[in-house]
Structure formats: C-alpha cells, structure tokens
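In: the sequence isn't on hand, but the structure is:
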C-alpha cells in the first residue's frame, strides 16, 4: 500500500496539485493507494480516501505502507522518519497552499538523506519508484532536534 497524508491545512489552502498527482498515480498503480485528504477539496476518482484519521490510525497506516507520500510539514514527516519509512514529500507553496516554508524543510531533509523531495508533481510516479530502490537515513526519537532546530532557526 501507498499511504498519503495532506496534513490539516484549512480548506482555502487545498493542496490540489498533490491531490491530482496522487489520484493519477492511483489510476495507474496496481498497489492500493490510501489517502488522508484532510481539508483538501478535490474529487478523488481512483485513490481510497478518508478525511481524517486519529493519530494512532495514521501511524498504523504508515507502518503498513511500502511508501508514504506526504505534504512537506515536519509533523507527519518526522513520524514517518521515526518509523523508518520510504518517504516522498511534496512541499506546499507558501502563500498559495500554506503560510510557512515547507520547501526549505523538504530540501534540508532530502540533503540529510531522510526523504525524496518532489518539486514537480509530474515526476511523482518516477520518484515513488526511486524510493523503492534507495536506502533512507533515519533519525531516532530524541536526536531529531539536533538536526532540525538549527535549520529552523536559520529560516526565521
């Protein structure tokens, strides 16, 4: 299964780019694609969706997934890193899809080897296949702050 999560941004910041890319991937995939859509307003045709999951349900879905495709927020990405998942992250665009800099976070974590960043959603299928073949660096609970806090301090 591929699991995807859109976070909990307000509906006026719907992540249509990601929704369309995931749904198109689901159309062609033989693998089940399960999506927590949050407040994103998009009519999915091919992916199996749920609006929101309880935290433990989301963690369970990530555990069962072969790949996770996530929006670029630190919260869900950090959970996936701690679970040692193969991650493709699509950052939201500041001002259109979020109020904070997701692309910088994704690029930083990609540089550390923790995930693959998807900056052009047309590339999503190829990046999911790439994620199947490479090893990702993990961060353990308790030491992630030493990596992320200095980065966050620099972007304020």
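Out: Arrived safely. Please read these numbers as outputs of a predicted model, since none were measured by experiment.
In: C-alpha from now on. contacts and neighbour counts both.
Out: Will do.
In: what segments of this protein are helices?
Out: Here the chain has its helices, by DSSP state H, at 16-28, 55-64, 74-82, 102-112, 124-133, 144-155.
In: list the contacts for residue 86?
Out: 66-68, 80, 115, 131-132, 135-136 (C-alpha atoms under 8 Å, 6 or more residues apart in numbering).
In: if you set the cut-off to 7 Å instead, what comes out?
Out: Applying C-alpha atoms under 7 Å, 6 or more residues apart in numbering to residue 86 gives the contacts 67-68, 115, 131, 136.
In: export the helices of the chain to TSV and tack on distance to residue 96 and mean neighbour count?
Out: Listed next are those as TSV, based on distance: least, C-alpha to C-alpha, whole Å; neighbours: other C-alpha atoms under 10 Å:
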stretch	distance to residue 96	mean neighbour count
helix 16-28	11	19
helix 55-64	26	15
helix 74-82	18	18
helix 102-112	12	19
helix 124-133	20	15
helix 144-155	19	12
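In: got another, please set it beside the one above:
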C-alpha cells in the first residue's frame, strides 16, 4: 500500500493528489493507495481518500505502507522516519500557490542533502519513476542518520587508543 498525506495546511495541494491519481490510473502504481487530501479540491477517482484522518489512523497507515509520500511539512515526514520508513517528500511550492513561500522546498532539499533520509522530489514529473524504483533508491541511500552517542563513543575510543 502507498500512503499519501498532504497535511492540514489550508492551501490545496491538488498537483500531488492529481499526479498520484494519474499514476494509479495508468498502472504506474500497482499498489493500493490511500490519500489524505486535506484542503485540496481535487477528488481522486482511482485511489481511496479522506480529507482528514485521525492521528492514530495516520500512524497505522504509515506503519502499514510500503511507500509513504508526504508534502514537505516536517511533522508529516518525521513520523515515517520514526517508524523506519524512507518517505518520498514532495514539497509544496509557492509558484503553484500551494504555500505562502518556498520554505518546504528549502527544508526538504537540506534534509535530503545533509541527512540522506528522505527522497526529495521537486519535479513532480519524476514521481512515477521514483515510485517504480523506490526499493532500489532506498537500498542505495545508505542513510545518513546515526546515533550521536555511537559517534561520540567511536571518537572517544579512537582518542583513548591514541593515548595508549
């Protein structure tokens, strides 16, 4: 199953919802799809959807999903990371009147570059290819997340080894 969430920001994110619906229609997406559409006005024809989903159901959907696709709101992509998922993040863009500015684009770009834990998709035309190749993309990411404690311990051990 693929779970898509656009959060609860009051501006529609029709571009993402419509693209997912098209990818399901044309068979690019084979999985069942559940979409949380928020304040979007486009109503999917090929995917299961709800405007809003209670938080516990969101957590269950994320846990059950093979792929999680979110907008660029930190709360929406941090939760999948916490349950061990690598989310595809499609940031809302100001040029499409999806948000008041491009902070989601900048934030997703920085998290992708610095942490390597999300798949940042700024060009929605690449989304189908990314979904198709998701497993290979994730396998090749090598996730940049690591425990600060583990790194501290490694560095301390090297320092101690040098002293003796």
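Out: Yep, that arrived. Not measured: the values here are computed from a predicted model.
In: got the helices of the first structure as a markdown table, with distance to residue 2 of the first structure columns?
Out: A markdown table is the format used below for the helices of the first structure (distance: least, C-alpha to C-alpha, whole Å):
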| stretch | distance to residue 2 of the first structure |
| --- | --- |
| helix 16-28 | 9 |
| helix 55-64 | 9 |
| helix 74-82 | 13 |
| helix 102-112 | 19 |
| helix 124-133 | 9 |
| helix 144-155 | 25 |
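In: can you mark which positions in stretch 6-14 of the second structure are buried?
Out: Buried residues in stretch 6-14 of the second structure, counted by 16 or more other C-alpha atoms under 10 Å: 6-8, 12-14.
In: quick check: end-to-end length of that stretch?
Out: End-to-end distance of stretch 6-14 of the second structure: 9 Å, with C-alpha to C-alpha, to the nearest Å as the criterion.
In: residues in contact with it: which ones?
Out: The contact list for stretch 6-14 of the second structure (C-alpha under 7 Å, 6+ apart) reads 36-42, 70-71, 76, 98-99.
In: hmm, 10 Å instead?
Out: By C-alpha atoms under 10 Å, 6 or more residues apart in numbering, the residues outside stretch 6-14 of the second structure that reach it are 5, 16-17, 20, 35-44, 51-53, 69-76, 89-93, 96-100.
In: likewise stretch 105-115 of the second structure?
Out: With C-alpha under 10 Å, 6+ apart as the contact definition, stretch 105-115 of the second structure has outside contacts at 71-74, 77, 89-94, 103-104, 116-122, 143-146.
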